[in-house]
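Student: just a sequence and a predicted model for now, questions to come.
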Amino acid sequence: MSAWLLSLCLHEFGHAWVAWKGGDDAILETGYLTLDPRHYIDPMFSVVMPMIFLMIGGIGFPGGSVLINRARLRSRAWQSAMSAAGPAMNGLFLIALMAFYQLCSEEAEGLRLAIAAAAFVQCTALVLNLLPIPGLDGYGILQPWLPDTVQAIGGKIAVYSGVILVGLFLVSSSFGQALSRAGFAMAIAAGFEHSDIVFGCHAMRLW
């Protein structure tokens, strides 16, 4: 749980840091570069909802929301880089978990389960965040290169992205199952044992 909260902060730190480097100097005044989730503009969807989704279903629900002025960024490439920086931080965090997992002895079973579960959550977060849905980073990477009319429509949809995702999880069981399968495949490809992921996720859930 603590690993997931840390990764939420690192994810948003990545967005903020690249935005700052890309020209949004106002980031320095917001506190977004301090890894402090209390500065996020929407605490409910930034921290509370992702933690609840993690406890209920073991899914890396997108969290954290920092206020970035895209108009201040120097180019469309910087805008795309800013959106990509969040998932990139999840990827770096996953690499760190891979290293800890390999260094962890077979006797430390509980620790191995915790690391494997944390890695699975990072994998699901990566897959989910990179979907080209308005409000998610996958769409944010593409957004600067889309026609203005498409961006205008996407901006209206992005306001309800959290509600749309919750609805997809609640209404369509296949959506959550597909996300879990993709997360499992990625975690196994990264070197984590299937049994460690399964037992780790069961231990993490509320029931």
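Tutor: Right, received. Where do you want to start?
Student: only C-alpha atoms from now on, for both contacts and neighbour counts.
Tutor: Will do.
Student: helix or strand for G63, which one?
Tutor: G63 belongs to no helix or strand when elements are defined using DSSP states H and E.
Student: that one against S7, yeah?
Tutor: No: under the criterion of Cα atoms under 8 Å, G63 is not in contact with S7, lying 9.7 Å apart.
Student: what about C123, how many neighbours?
Tutor: For C123, the neighbour count with other Cα atoms under 10 Å is 27.
Student: measure it to A71 for me?
Tutor: For C123, the distance to A71 under the criterion Cα to Cα, to the nearest Å works out to 31 Å.
Student: what do you get for G200?
Tutor: In terms of Cα to Cα, G200 sits 43 Å off from A71.
Student: these two - which one has more neighbours?
Tutor: Under the neighbour definition other Cα under 10 Å, G200 and A71 were set side by side, and G200 has more, 23 against 11.
Student: residues contacting the residue lying closest to the more buried one once chain neighbours are set aside?
Tutor: Ranked by Cα to Cα, 6 or more residues apart in numbering and with sequence neighbours excluded, the top spatial neighbour of G200 is L113, at 4.3 Å. Contacts were defined as Cα atoms under 8 Å, 6 or more residues apart in numbering; by that measure L113 touches D196, I197, F199, G200, C201.
Student: and D42, by the same measure?
Tutor: Residues in contact with D42 (Cα under 8 Å, 6+ apart) are G64, S65.
Student: quick check: buried residues in the helix ranked longest in the chain?
Tutor: Of all segments of type helix in the chain, defined using DSSP state H, the longest is helix 76-103. Of all the residues in helix 76-103, those buried under the rule 16 or more other Cα atoms under 10 Å are 76, 78-91, 93-94, 97-98, 101.
Student: stretch 52-65 too?
Tutor: For stretch 52-65, the neighbour count (16+ other Cα under 10 Å) marks F53, L54, M55, G57, G58, I59, G60, F61, P62, G63, G64, S65 as buried.
Student: residue contacts, the fifth one?
Tutor: Taking Cα under 8 Å, 6+ apart as the contact definition, G58 lies against V121, C201, M204, R205.
Student: gap between V47 and V171?
Tutor: Using Cα to Cα, one obtains 23 Å as the distance from V47 to V171.
Student: so for these two, which sits in the more crowded spot?
Tutor: In this comparison of V47 against V171, neighbours counted by other Cα under 10 Å, the higher total goes to V47 at 22 against 11.
Student: comparison target below:
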Amino acid sequence: MGHQGSRSERRISSVFLGIVAVMAVTGWAVWTQYATSTGLAVFLFVTSAWIVSLCLHEYAHARTALHSGDLSVGAKGYLTLNPLKYTHALLSIVLPVLFVIMGGLGLPGGAVYIERGRIQGRWKHSFISAAGPLTNVAFAVVCTAPFWLDALDGVPTAFRYALAFLALLQVSAAILNFLPVPGLDGYGIIEPWLSYGVRRQVEPLAPFGLIAVFALLWIPEVNVFFFDVVYDVLSALGVENRESGCGYALYRFWQDTGVACAVPSN
């Protein structure tokens, strides 16, 4: 009976499979230029792919927690990849999607609830926190593979731009997540190594960490510096600023972003 329970706890949810299906169909529509509106197809493709990456991010936290000793993650539904099972669906899915739509920024979301008391060992705690943003790193590497492998021959222009913008979201999410700010994964990585007194002092600040980072990004100088770092990483992965910029312009199909991008029509 317990074995059946554990299997059902790990069965991939139909909600996640539905999102993957949307990503596949809209990705095909962008590739073939089947859709009447390339911009709408890019919007749906990038948004669904972004949600898939958010689900994988949270799954990575949960899966490493499971193997580290927190068996409760299965019963919470975290291993099904269902975004509706997260502790804060608003923080985990809705807000990150809104930030992408509003500002082309891969802002990290809320997290799954890990019962840390069940887990012994500092390294395990650090790795659980690191697993999420490492998923974004892996996603960025996959998205940029055609660029750094110099394998763009035959890749349609619109699809290339969409991949470039999706890579920008993954890189920005990874960088933000690795910041050692309370409430973000970067702080979770170093927290086990801090003294009890420091952790007690910092704990009340955790709910405000993400808000503070977002507020800082509104400061023009900070925003420019942050995106310079993001673009430097993308450049190292073979993605030009213009390509991710054109991806963002296509994504915001309802607005003239002022970026001139030639996408061949069908």
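Tutor: Arrived safely. Small disclaimer: the values here were computed from a predicted structure and weren't measured.
Student: the longest helix of structure 1: what's the following helix or strand?
Tutor: helix 109-129.
Student: equivalent range in structure 2 for that next one?
Tutor: When helix 109-129 of structure 1 is aligned against structure 2 using TM-score structural alignment, it corresponds to residues 157-177.
Student: mean shift of that stretch relative to structure 1?
Tutor: Stretch 157-177 of structure 2: mean distance to aligned residues in structure 1 after superposition is 0.5 Å, counting by mean Cα distance after the TM-score superposition for structure 1.
Student: returning to that earlier point: which among the contacts of L113 of structure 1 end up buried?
Tutor: Using 16+ other Cα under 10 Å as the burial test, the contacts of L113 of structure 1 include D196, I197, G200, C201 as buried.
Student: show me what the last one aligns to in structure 2.
Tutor: With TM-score structural alignment as the matching criterion, the partner of C201 of structure 1 in structure 2 is Y248.
Student: report the contact partners of its match.
Tutor: When contacts are taken as Cα under 8 Å, 6+ apart, Y248 of structure 2 is in contact with G104, A162, F165.
Student: just want the angle from the longest helix seen in structure 2 to helix 157-178.
Tutor: In terms of residue count, the longest helix belonging to structure 2 (DSSP H) is helix 38-68. Computed by axes from the mean of the first three to the mean of the last three Cα atoms, to 10 degrees, the angle separating helix 38-68 of structure 2 from helix 157-178 equals 40 degrees.
Student: which other helices and strands contact helix 38-68 of structure 2?
Tutor: Of the remaining helices and strands, those touching helix 38-68 of structure 2 by 3 or more Cα pairs under 8 Å, 6 or more residues apart in numbering; DSSP states H and E are helix 14-32, helix 72-75, helix 95-103, helix 122-148, helix 157-178, helix 241-251.
Student: could you dump these to a markdown table with distance to N82 of structure 2?
Tutor: Shown next, in a markdown table, are those (distance: least, Cα to Cα, whole Å):
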| stretch | distance to N82 of structure 2 |
| --- | --- |
| helix 14-32 | 5 |
| helix 72-75 | 12 |
| helix 95-103 | 16 |
| helix 122-148 | 16 |
| helix 157-178 | 20 |
| helix 241-251 | 25 |
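Student: who are the neighbours in contact with the counterpart of P192 of structure 2 in structure 1?
Tutor: Structural correspondence for P192 of structure 2 with respect to structure 1 (TM-score structural alignment): P144. Each residue near P144 of structure 1 by Cα under 8 Å, 6+ apart is listed here: R76, A77, Q79, S80, Q151.
Student: ok, P144 of structure 1 to F100 of structure 1 distance?
Tutor: Counting by Cα to Cα, the gap from P144 of structure 1 to F100 of structure 1 is 37 Å.
Student: ok, now V47 of structure 1?
Tutor: From V47 of structure 1 over to F100 of structure 1 the distance is 25 Å, taken as Cα to Cα.
Student: same deal with L136 of structure 1?
Tutor: When distance is defined by Cα to Cα, L136 of structure 1 is 29 Å away from F100 of structure 1.
Student: what does C9 of structure 1 give?
Tutor: Separation of C9 of structure 1 from F100 of structure 1 (Cα to Cα) stands at 20 Å.
Student: ditto for A185 of structure 1
Tutor: Distance, A185 of structure 1 to F100 of structure 1, using Cα to Cα: 19 Å.
Student: what does I59 of structure 1 give?
Tutor: Applying Cα to Cα, one obtains 21 Å for the distance of I59 of structure 1 from F100 of structure 1.
Student: same question, L142 of structure 1
Tutor: Distance from L142 of structure 1 to F100 of structure 1, counting by Cα to Cα: 34 Å.
Student: same question for V18 of structure 1.
Tutor: From V18 of structure 1 across to F100 of structure 1, the span is 27 Å (Cα to Cα).
Student: what lines up with L210 of structure 2 in structure 1?
Tutor: In structure 1, L210 of structure 2 lands on G162 (TM-score structural alignment).
Student: still contacting in structure 2, which of the contacts of G58 of structure 1?
Tutor: Contacts retained in structure 2 from those (both residues aligned by TM-score structural alignment, their matches' Cα atoms under 8 Å), given in the numbering of the listed structure: V121, C201.
Student: mind putting the contacts of L113 of structure 1 into JSON lines with distance to A3 of structure 1?
Tutor: Listed next are those as JSON lines, based on distance: Cα to Cα, whole Å:
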{"residue": "D196", "distance to A3 of structure 1": "17"}
{"residue": "I197", "distance to A3 of structure 1": "15"}
{"residue": "F199", "distance to A3 of structure 1": "17"}
{"residue": "G200", "distance to A3 of structure 1": "13"}
{"residue": "C201", "distance to A3 of structure 1": "13"}
